[in-house]
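1. only the shape, not the letters, is given here:
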């Protein structure tokens, strides 16, 4: 089991693009979410597919379990179980001050939204913030993928960053 500790931020400008060392396209679909905050999602990229089970949050972290699955199974889950309500994004890896920042540029239902996150070893870990980083949204329920998917499910149209920011937190 892995205990994931991550911090999530808005992006203030395009300065991160100069530091990109790799990128990959991801598709995420929510299979189930529970009142405790536990969730199960399916994800695929160009080369593999996997299921992720995330446990209840404890501070900034949560237990995480990942299981690789056949690509065909993931594609079927996205189309049959997730009912075409999924998140598409291109994840850019940007090393900075000893950590790797993941900058997600969303497409599809979240076209135009850009968020950055960094995984830490522990909750109290100090880190240097890049100049292109904007406001922190860690713990803001409006920026959880499940909330973004739910908002899309209610409106059935592209959701903008402005709409997310205007929603009650």
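-> Looks like it arrived, so ask away. For clarity, every value in this text was computed on a predicted model and none was experimentally measured. Numbers count the residues shown, from 1 in each chain.

2. could you use CA atoms for every contact and neighbour count after this?
-> Fine.

3. in a helix, residue 127, correct?
-> No: secondary structure assignment places residue 127 outside any helix; it is coil (DSSP: H, G, I helix; E, B strand; the rest coil).

4. any idea how far it is from residue 7?
-> 11 Å (CA to CA, to the nearest Å).

5. just residue 26 next, same as before
-> For residue 26 relative to residue 7 (CA to CA), the value is 19 Å.

6. identify the residues contacting the longest helix along the chain?
-> Across the chain, the helix with the greatest residue count (assigned by DSSP state H) is helix 145-155. Residues outside helix 145-155 that contact it (CA atoms under 8 Å, 6 or more residues apart in numbering): 30, 33, 85-87, 109, 141-142, 158-159.

7. what about versus this one:
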């Protein structure tokens, strides 16, 4: 249950043409403590409860546990979340042997587009598409839990 991922800004909308799937996501946080976050996510007709641990110093690796919950449970728990709901569309794009998840944010985070790629090891090589911009792995202000507190429009 360890997640290894790298995060990048996106410098073009070309990923939208390459996407094989797009999903609207609403999420909130029951807890955004620096040692752990507890997230509620509504993804179409499914809900998810996710607990994430503290990241390694380079931001590449952290513990993650996720459990599916019903749409109704997710909606009820979203009402208990800390202020600052995240609203985004996630696009999924195959690039080489990996799937990039590109999040286009709305509301107070409008204009921010971030891509993530999950890896099997911290040193795993991956193909970088031409729309991939600056790497922001480990930069805390790009974590969704922080975007809910300090949205992109306030930077």
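-> Happy to help now that I have it. Nothing here was measured: the structure is a model prediction, and the numbers come from that model.

8. coming back round to it: more neighbours, residue 127 and residue 7 of the first structure?
-> residue 7 (17 against 12; other CA atoms under 10 Å).

9. so residue 105 of the first structure touches residue 117, yeah?
-> No: using CA atoms under 8 Å, residue 105 of the first structure is not in contact with residue 117, being 11.6 Å away.

10. how about the helices in the first structure?
-> 71-76, 145-155, 161-166.

11. follow-up on the earlier one: what is the nearest of the contacts of helix 145-155 of the first structure to residue 61 of the first structure?
-> residue 141 (14.3 Å; CA to CA).

12. the closest one maps to what in the second structure?
-> Residue 141 of the first structure maps onto residue 140 in the second structure, with residues paired by TM-score structural alignment.

13. give me the number of residues near its match?
-> By other CA under 10 Å, the residues close to residue 140 of the second structure number 13.

14. what about the closest residue to it other than its chain neighbours, neighbour count?
-> For residue 140 of the second structure, ignoring the flanking residues on the chain, the nearest one in space by CA to CA, 6 or more residues apart in numbering is residue 146 at 6.9 Å. For residue 146 of the second structure, the neighbour count with other CA under 10 Å is 16.

15. same check, this time on residue 152 of the first structure
-> 17.

16. tell me the contacts of residue 116 of the first structure?
-> The contact partners of residue 116 of the first structure, taken as CA under 8 Å, 6+ apart, are 8-11, 101-104, 133.

17. likewise residue 127 of the first structure?
-> Counting by CA under 8 Å, 6+ apart, residue 127 of the first structure has contacts residue 97.

18. aligned to it, what sits in the second structure?
-> Using TM-score structural alignment, residue 127 of the first structure sits opposite residue 126 in the second structure.

19. its match and residue 6 of the second structure, how far apart?
-> 10 Å.

20. now do the strands in the first structure.
-> All strands of the first structure, identified by DSSP state E, fall at 2-11, 22-33, 39-44, 49-54, 61-69, 86-96, 99-107, 114-120, 133-136.

21. what angle do the longest helix of the first structure and strand 39-44 make?
-> Per axes from the mean of the first three to the mean of the last three CA atoms, to 10 degrees, the angle that helix 145-155 of the first structure makes with strand 39-44 is 90 degrees.

22. mind listing what's buried in helix 145-155 of the first structure?
-> Residues of helix 145-155 of the first structure classed as buried by neighbour count (16 or more other CA atoms under 10 Å): 146, 148-149, 151-152.

23. check contacts around residue 23 of the second structure.
-> 43-44, 89-91.

24. what's the farthest-apart pair in those residues?
-> Pairwise distances across the contacts of residue 23 of the second structure peak at 13.6 Å for 44 and 91 (criterion: CA to CA).

25. circling back: please report how far the match of residue 141 of the first structure lies from residue 91 of the second structure.
-> Look at residue 140 of the second structure and residue 91 of the second structure: by CA to CA, they are 22 Å apart.

26. quick check, residue 64 of the second structure in contact with residue 54.
-> No: counting by CA under 8 Å, residue 64 of the second structure stays clear of residue 54, with 9.4 Å between them.

27. which bit of the second structure covers stretch 46-57 of the first structure?
-> Under TM-score structural alignment, stretch 46-57 of the first structure corresponds to residues 44-55 of the second structure.
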